[in-house]
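Student: can't give you the sequence, but here's the structure:
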């Protein structure tokens, strides 16, 4: 079994050393960078299996780096590791392309569990269709590019919006549980992830309201059902 590479982008030397040693002791190969620029270079040069990313770095925001990477790679797991803990910070993290969000101070064991959970799902959680458009009522949806089109109007979805819509499409006309969505896409079903999911569902409903035949129903106590 090949050793999986973790790219740790963290500018606090003591914390970085603790995380690095803990991951190495669990059998991971760890690449460390202290800035966005160095992290991006290591991403290009080393092709890590997962990125653990601080948000507040000396040369900018980890959210911006996540967006940049998502333009190149829609599948690479990204875990934010940050002291930014407001609900909007969490939403911003997922909207920028993060798969998980762990607030400082944190448990090293919890970080390792979350890394393993994301890696165990492989490079792609859901089977992708080919590059052709997916018909969705009067819309066409191109995944994984995240392009939603209708009558000449085009909306570019965020990575997370596209992933959620794709899962709903693959499970159209049946109830898709909140827990299934959260565990598959976030790797956990905690309060902050649940609130983020609610935000994304609201946005998707707004995008789809131009076609009354397409609707995302909230099945109370169960989950969501895409009707088309």
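Tutor: That came through fine. Treat the numbers as computed from the prediction; the structure is a model and nothing was measured.

Student: Please make it C-alpha for all contacts and neighbour counts, starting now.
Tutor: Noted.

Student: Name the SS class of residue 112, please.
Tutor: helix (DSSP: H, G, I helix; E, B strand; the rest coil).

Student: what sits against it?
Tutor: residue 23 (C-alpha atoms under 8 Å, 6 or more residues apart in numbering).

Student: One more: residue 136?
Tutor: Residue 136 touches 169, 214, 228, counting by C-alpha under 8 Å, 6+ apart.

Student: Output those residues in TSV; the columns should cover distance to residue 100, neighbour count and secondary structure.
Tutor: Shown next, in TSV, are these (distance: C-alpha to C-alpha, whole Å; neighbours: other C-alpha atoms under 10 Å; DSSP: H, G, I helix; E, B strand; the rest coil):
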residue	distance to residue 100	neighbour count	secondary structure
169	23	19	helix
214	29	17	coil
228	30	16	coil
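
Student: Please enumerate the strands of this structure.
Tutor: For the chain, the strands defined by DSSP state E cover 5-9, 29-33, 50-53, 56-57, 60-61, 78-82, 100-103, 134-136, 139-142, 147-150, 153-156, 175-177, 215-219, 223-227.

Student: Reformat those as TSV; add distance to residue 123.
Tutor: Formatted as TSV, the strands of the chain follow (distance: least, C-alpha to C-alpha, whole Å):
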stretch	distance to residue 123
strand 5-9	13
strand 29-33	17
strand 50-53	9
strand 56-57	27
strand 60-61	25
strand 78-82	11
strand 100-103	15
strand 134-136	22
strand 139-142	19
strand 147-150	21
strand 153-156	22
strand 175-177	22
strand 215-219	27
strand 223-227	25
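
Student: Can you say which of those is nearest to residue 88?
Tutor: Judged by C-alpha to C-alpha, the one of the strands of the chain that comes nearest to residue 88 is strand 100-103, at 12.1 Å.

Student: ok, residues contacting that closest one?
Tutor: So strand 100-103 is contacted by 78-85, 90, 93-94, 111, 114, 186-188 (C-alpha under 8 Å, 6+ apart).

Student: cutoff 6 Å now
Tutor: Contacts of strand 100-103 with the rest of the structure, by C-alpha atoms under 6 Å, 6 or more residues apart in numbering, involve 79-83, 186.

Student: ok, structure two:
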């Protein structure tokens, strides 16, 4: 059965969630704060991370940044009472895969965990070559976009989106496909989040005026190089 790393600084809630997961057959690693959670992640390499956002010492967003440096694929779910759009978008931008607002149903939590685990890739192709995008060089494995002596470090989701656009360059990358693969579903909110990431990639690539990311209304996006 799958191993869940649970990081939650409210002891009562942490115990309830841990017990509920263990009853359903999950192996649960529990930490009460971010630094401890990161150490457990690096030691045990769990199948999924479920982390509170607001924690002492290291918050959930910072934890996610560290985890994404080690593992670009492990699913990360945030638990939080914060529901402002900016917070949610930031969580996805840092590599989060799902966002559950407190208070939540334990049944819903478990359904979402199982959904994320089903989407987790069993193997990930390793890309070591630099990909030419106009005058830029793109390193998908290190999430770096380079032009001359300048390097931009992309977020996990920016790099994955750019990789897909590159693989489909001069063709349409379907919006519904990329939303399902990177966000989990093609809901309206996730669509807005995708639009934010497209805008960021356009900004990163603006030094080469020959490069365009075109919006194909109602269908998707096309990278023209």
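Tutor: Done, it's in. Note that the coordinates shown come from a computational prediction; the quantities given were computed from them, not determined experimentally.

Student: TM-score for these two?
Tutor: The TM-score (TM-score structural alignment, normalised by the length of the second structure) is 0.91; 225 aligned residues with a C-alpha RMSD of 1.9 Å.

Student: closest to residue 145 of the first structure among the contacts of residue 136 of the first structure?
Tutor: Nearest member of the contacts of residue 136 of the first structure to residue 145 of the first structure, counting by C-alpha to C-alpha, is residue 169, at 15.0 Å.

Student: What is the aligned counterpart of that closest one in the second structure?
Tutor: In the second structure, the residue matched to residue 169 of the first structure (TM-score structural alignment) is residue 166.

Student: do residue 207 of the first structure as well
Tutor: In the second structure, residue 207 of the first structure lines up with residue 204, judged by TM-score structural alignment.

Student: and its match, how many neighbours does it have?
Tutor: For residue 204 of the second structure, the count of nearby residues is 14 (other C-alpha atoms under 10 Å).

Student: ditto for residue 18 of the first structure
Tutor: Residues near residue 18 of the first structure, counting by other C-alpha under 10 Å, number 12.

Student: Return the residue of the second structure aligned against it.
Tutor: By TM-score structural alignment, residue 18 of the first structure lines up with residue 16.

Student: Apart from its chain neighbours, what residue comes closest to residue 75 of the second structure?
Tutor: Spatial nearest neighbour of residue 75 of the second structure, excluding adjacent residues (C-alpha to C-alpha, 6 or more residues apart in numbering): residue 48 at 5.0 Å.

Student: Who are the contact partners of the aligned residue in the first structure for that neighbour?
Tutor: Aligning on TM-score structural alignment places residue 48 of the second structure opposite residue 50 in the first structure. Contact partners of residue 50 of the first structure, counting by C-alpha under 6 Å, 6+ apart, are 6, 77-78.

Student: Kindly calculate the angle that the longest helix along the first structure makes with strand 215-219.
Tutor: In the first structure, assigned by DSSP state H, the helix with the most residues is helix 191-208. Relative orientation of helix 191-208 of the first structure versus strand 215-219 (axes from the mean of the first three to the mean of the last three C-alpha atoms, to 10 degrees): 150 degrees.

Student: which of the residues in helix 191-208 of the first structure are buried?
Tutor: By neighbour count on 16 or more other C-alpha atoms under 10 Å, the buried set for helix 191-208 of the first structure is 192-197, 200-201, 204, 208.

Student: can you tell me how far the residue positioned nearest the centre of the first structure sits from residue 76 of the first structure?
Tutor: Centroid-nearest residue in the first structure, with C-alpha atoms, centre = their mean: residue 99, separated by 2.9 Å. Look at residue 99 of the first structure and residue 76 of the first structure: by C-alpha to C-alpha, to the nearest Å, they are 9 Å apart.

Student: Kindly report the same for residue 159 of the first structure.
Tutor: Relative to residue 76 of the first structure, and taking C-alpha to C-alpha, residue 159 of the first structure is found at 11 Å.

Student: Residue 86 of the first structure now?
Tutor: Going from residue 86 of the first structure to residue 76 of the first structure by C-alpha to C-alpha gives 25 Å.

Student: Kindly report the same for residue 10 of the first structure.
Tutor: Taken as C-alpha to C-alpha, the span from residue 10 of the first structure to residue 76 of the first structure is 18 Å.

Student: Now do the same for residue 192 of the second structure: its match in the first structure.
Tutor: Aligned counterpart of residue 192 of the second structure in the first structure: residue 195 (TM-score structural alignment).

Student: burial count for residue 220 of the second structure?
Tutor: 16.

Student: Quick check: the gap between it and residue 84 of the second structure.
Tutor: Distance from residue 220 of the second structure to residue 84 of the second structure, by C-alpha to C-alpha: 27 Å.

Student: go on, residue 16 of the second structure?
Tutor: 26 Å.

Student: Same question for residue 201 of the second structure.
Tutor: For residue 201 of the second structure, the distance to residue 84 of the second structure - C-alpha to C-alpha - is 23 Å.

Student: now residue 137 of the second structure
Tutor: 35 Å.

Student: do the same with residue 155 of the second structure
Tutor: Per C-alpha to C-alpha, residue 155 of the second structure is found 21 Å from residue 84 of the second structure.

Student: Show me what residue 34 of the first structure aligns to in the second structure.
Tutor: Per TM-score structural alignment, residue 34 of the first structure is aligned with residue 32.
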